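[1] Pasting the sequence and the predicted coordinates here, then a few questions.
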Amino acid sequence: MTVASPPVSPTTRALSQDLTADGVLVLTIDVPGEKLNMLGKAMMQELLALLGEIEARTDVRAVVIRSGKADNFIAGADIKDFVAIKSSLEGETLSRQGQSALDRVAALKVPVVAAIHGSCLGGGLETALACRYRIATDHPKTSLGLPEVNLGIIPGAGGTQRLPRLVGLRTGLDLILTGRPLKAMRALRAGVVDEVVPPPVLLEAARRAAVKLADGSLVPGRRGIPLSERLLRPVIFSKARSTVREKTHGHYPAPLAAIDVVEKGTATSLEKGLELEAKAFGELSVSPVSRALVSVFFATQEIKKDAGYPEGTEARQVHKLGVVGAGLMGAGIAAAGAEAGLTVRMKDTTTDALARGLRYAREVFEERLERRSLSRYEFAARMNRISATQDYSGFKRADLVIEAVFEDLALKRKVLAEVEAATRDDCVFASNTSSLPIGEIAKASRRPSRVLGMHFFSPVNKMPL
């Protein structure tokens, strides 16, 4: 199947190219006027036109695909194209168009290397999977995943077929069914990427790999679907279905559809598997569940756009955080602060309360350690950022203090007075109150302009603000 490729205006081009002396064509993706690179219809048309040029050229030995954005490769498909779908046939057609473009990337006679920095999600990862080799940076913002199930759909540009064939059934199913992104080192261990390098050397590493792939000196190993998984196919898919039903109680059709497509698709050819994927994508794209989840997504994005302060306001930098109260809420806030890279000083009145608070923070990070989303070094670094005290020692250098004590006006006013006596005049005091007026808490303050409300939901590490 082919897609029409109308001419693209130079002012709206998302793709630029540069041919190096060693014959490597570096394609840079930079959608004009947008913070994120999104895989939309316009970019697909431009990509198809460019692929036609590359297929006809004889001076290109290899291709590197990189991003011109600061912290994202391709953040996913353009949701605006998705919500315009009116029928399952339109959804299936959109999926087949994406598959067709990436099939041509995979079929190029010259090797293609994906140089990944920042978010590489959904259609972004599907683009990378169509490349022969993938290199990612070790930057914290680099993450790779297929989050489509969170929108009530399945990956529609080859993800359900290429990923399991690359990393195996169990790993592929886990990534597709959870929608959970992987940091670069976890992606390397899973077999999703072939190398992990520091950001400054990404392009050079990609060019070097491209040249080696072109001359045959680099032959990437592929684990694929191992024999053990081929023999245990019925068990693997039965277990996946029972786990999904237990978690969703049958309310979300996308995960079960993904299992069906992976099971049937990996038992046949890639071409047949892609047909199954496109058909399921089309059916899910117009389902009531998907429409509702997309509405939630857009509402969440609108909330994120509202910063709550006038445009151009310069944000206050916070380096040291004080937390008063070491209960579940206070300890959760302390863990969130440490996760954000802040030095955290947590206060409570007894050593037992502080011990419980530190233990809770440790458990938050231990859970991530067990899931391998944190390394032991990262776990230790986060715990080392949190210290405990029964008085206000160490609060003098705090930029921000958050109180998380009982919902009692007199107690909160008392804590505010103590904090003001122990901190600098420019320190900001934030109350985690859920019911008391901030103005009432601040009435006795010496610096009321530095008092504000900052409410967290519990548990802090699981509930988004």
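    Here it is on my side, so go on. Numbering: from 1, shown residues only.
[2] use CA for all of it now, contacts and neighbours both
    Fine.
[3] which residues in the stretch 101-250 of the chain form strands?
    Along the stretch 101-250 of the chain, the segments classed as strands by DSSP state E, counting those that start in this stretch run 112-116, 119-121, 133-137, 143-145, 182-183, 195-197.
[4] should've said the stretch 251-400 of the chain
    Under DSSP E, counting those that start in this stretch, the stretch 251-400 of the chain gives strands at 320-324, 343-347, 386-389, 400-403.
[5] nearest to L173, of the ones you listed?
    Ranking the strands of the stretch 251-400 of the chain by proximity to L173 (C-alpha to C-alpha) places strand 386-389 first, at 36.6 Å.
[6] still on that earlier bit, the strands of the stretch 251-400 of the chain into JSON lines, with extra columns for distance to V415?
    Listed next are the strands of the stretch 251-400 of the chain as JSON lines, based on distance: least, C-alpha to C-alpha, whole Å:
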{"stretch": "strand 320-324", "distance to V415": "8"}
{"stretch": "strand 343-347", "distance to V415": "11"}
{"stretch": "strand 386-389", "distance to V415": "15"}
{"stretch": "strand 400-403", "distance to V415": "8"}
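[7] Output the ones you listed in TSV, with distance to K279 and mean neighbour count appended to each entry.
    Listed next are the strands of the stretch 251-400 of the chain as TSV, based on distance: least, C-alpha to C-alpha, whole Å; neighbours: other C-alpha atoms under 10 Å:
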stretch	distance to K279	mean neighbour count
strand 320-324	51	26
strand 343-347	51	26
strand 386-389	51	19
strand 400-403	51	24
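[8] Can you say which of those is nearest to L25?
    Judged by C-alpha to C-alpha, the one of the strands of the stretch 251-400 of the chain that comes nearest to L25 is strand 343-347, at 44.9 Å.
[9] how big is the angle separating that closest one from strand 320-324?
    20 degrees (axes from the mean of the first three to the mean of the last three C-alpha atoms, to 10 degrees).
[10] If you drop the residues flanking it in sequence, what lies closest to E55?
    Take E55 and drop its neighbours on the chain: the residue closest to it by C-alpha to C-alpha, 6 or more residues apart in numbering is L108, 6.8 Å away.
[11] what about versus this one:
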Amino acid sequence: MRNPPVNSLSLEFLTELLISLEKLENDKTFHGIIITSDCPGIFSAGLDLTEMCGRDPEHYAEYWKAVQEMWLRFYLSNLVVIAAINGVSPAGGCLLSLTCDYRVLANNPKYAIGLNETLLGIVAPFWFKDTLVNTIGHRSAERALQLGLLFPPAEALRVGVVDQVVPEDQVQSTARLVMAQWLDIPDHARQLTKTLMRKPTADRLLTERDADIQNFVRFICKDSIQKSLHAYLEKLKQKKG
């Protein structure tokens, strides 16, 4: 992923990401992909708040549909998808990594990962929640979501947000070793098993997709939410300054 400075999931970036995924899925010589970051110290800072602040409702709806599409396409991809997490991974960055089949995280205490939406006054949608529950269990997910927890590597491994923590210089090589192990499994059997495990969760969003977009637009258009997002963006600008 190369969308400097922080790999935020803008509408343009999400569109390009999905086009790339589709090309790889359609090329039968590819069986797996490793997602990693070209931005030092940051896997992905998550959803692009500028797409959610000071725009019109039509834009919010278009953006949210793209976020849903990213989740659906990666979560149900026939390819083996491995996350080589080489930086901090909050919110949407964590969600993207949770769609993967396996997660390798660099052992750097700064590289925290989690769904921290509540810290911004935002509620993680039900499909974010479902993905986390499927990964770490109900009680751990309930606590993590309410408190907006960002887990450092050792804790992320302990609760199961990631599958492996390795020294930073071994993240890519470990991801490749894991990929080889997953590709050893007969492809049709692995794909059908993945669908069996994940389809019920994906179907819930597919059934409620329009309602989820409407809920998001209603929520994000509230004055209080717009003020809160605007204040947060201003704070980020001052930090950069």
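    Cool, the structure landed. Keep in mind the model is a prediction, meaning the values are calculated, not measured.
[12] Kindly provide the TM-score of these chains.
    Remark: TM-score between the superposed chains equals 0.85 [TM-score structural alignment, normalised by the length of the second structure]; 228 aligned residues with a C-alpha RMSD of 2.4 Å.
[13] picking that back up, now the strands of the stretch 101-250 of the first structure in a markdown table, with mean neighbour count and distance to K247 of the first structure?
    What follows is the strands of the stretch 101-250 of the first structure, written out as a markdown table (neighbours: other C-alpha atoms under 10 Å; distance: least, C-alpha to C-alpha, whole Å):
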| stretch | mean neighbour count | distance to K247 of the first structure |
| --- | --- | --- |
| strand 112-116 | 29 | 33 |
| strand 119-121 | 27 | 23 |
| strand 133-137 | 25 | 32 |
| strand 143-145 | 28 | 20 |
| strand 182-183 | 22 | 21 |
| strand 195-197 | 20 | 34 |
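[14] Those: which one's closest to R241 of the first structure?
    Between the strands of the stretch 101-250 of the first structure, strand 143-145 lies closest to R241 of the first structure; by C-alpha to C-alpha that is 20.6 Å.
[15] Would you mind measuring from the aligned residue in the first structure for G46 of the second structure to A210 of the first structure?
    Under the alignment (TM-score structural alignment), G46 of the second structure pairs with G76 of the first structure. Applying C-alpha to C-alpha, to the nearest Å, the value for G76 of the first structure to A210 of the first structure is 24 Å.
[16] Please identify which of these two sits among more neighbours.
    Of the pair G76 of the first structure and A210, A210 is the one with more neighbours under other C-alpha atoms under 10 Å, namely 28 against 25.
[17] still on that earlier bit, counterpart of the residue nearest to E55 of the first structure over in the second structure?
    In the second structure, the residue paired with L108 of the first structure is S77, using TM-score structural alignment.
[18] before we move on, what about L51 of the first structure?
    Looks like L51 of the first structure aligns to L21 there (TM-score structural alignment).
[19] And its match, how far from L147 of the second structure?
    L21 of the second structure is 33 Å from L147 of the second structure, by C-alpha to C-alpha.
[20] close enough to count as contact, I29 of the first structure and I65?
    Yes. Applying C-alpha atoms under 8 Å as the test, I29 of the first structure and I65 come out as touching, 7.5 Å apart.
[21] Counting residues, which helix of the second structure comes out longest?
    In the second structure, assigned by DSSP state H, the helix with the most residues is helix 187-207.
[22] For that one, list every residue counted as buried.
    Across helix 187-207 of the second structure, burial judged by 16 or more other C-alpha atoms under 10 Å covers 190-191, 194, 198, 201-202, 205.
[23] can you redo the residues you listed as CSV with distance to S228 of the second structure?
    Shown next, in CSV, are the buried residues of helix 187-207 of the second structure (distance: C-alpha to C-alpha, whole Å):
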residue, distance to S228 of the second structure
R190, 44
Q191, 42
K194, 39
R198, 34
T201, 31
A202, 31
L205, 27
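[24] which of those lies closest to D130 of the second structure?
    Using C-alpha to C-alpha, the buried residues of helix 187-207 of the second structure come closest to D130 of the second structure at T201, 6.9 Å.
[25] What sits closest to that closest one if chain neighbours are left out?
    Counting by C-alpha to C-alpha, 6+ apart, T201 of the second structure lies nearest to D130, which is 6.9 Å off, once chain neighbours are set aside.
[26] do A141 of the second structure as well
    V133 (5.4 Å).
[27] do L102 of the first structure as well
    The shortest distance from L102 of the first structure to any non-neighbouring residue, by C-alpha to C-alpha, 6+ apart, is to A130 (5.9 Å).
[28] Number of residues surrounding that neighbour?
    Counted with other C-alpha under 10 Å, A130 of the first structure comes out at 25.
[29] and what of F43 of the second structure?
    Count around F43 of the second structure with other C-alpha under 10 Å applied: 31.
[30] The closest residue to it other than its chain neighbours and D38 of the second structure, how far apart?
    Distances taken as C-alpha to C-alpha, 6+ apart put G87 closest to F43 of the second structure, at 4.5 Å, once the chain neighbours are dropped. G87 of the second structure sits 10 Å away from D38 of the second structure, taking C-alpha to C-alpha as the criterion.
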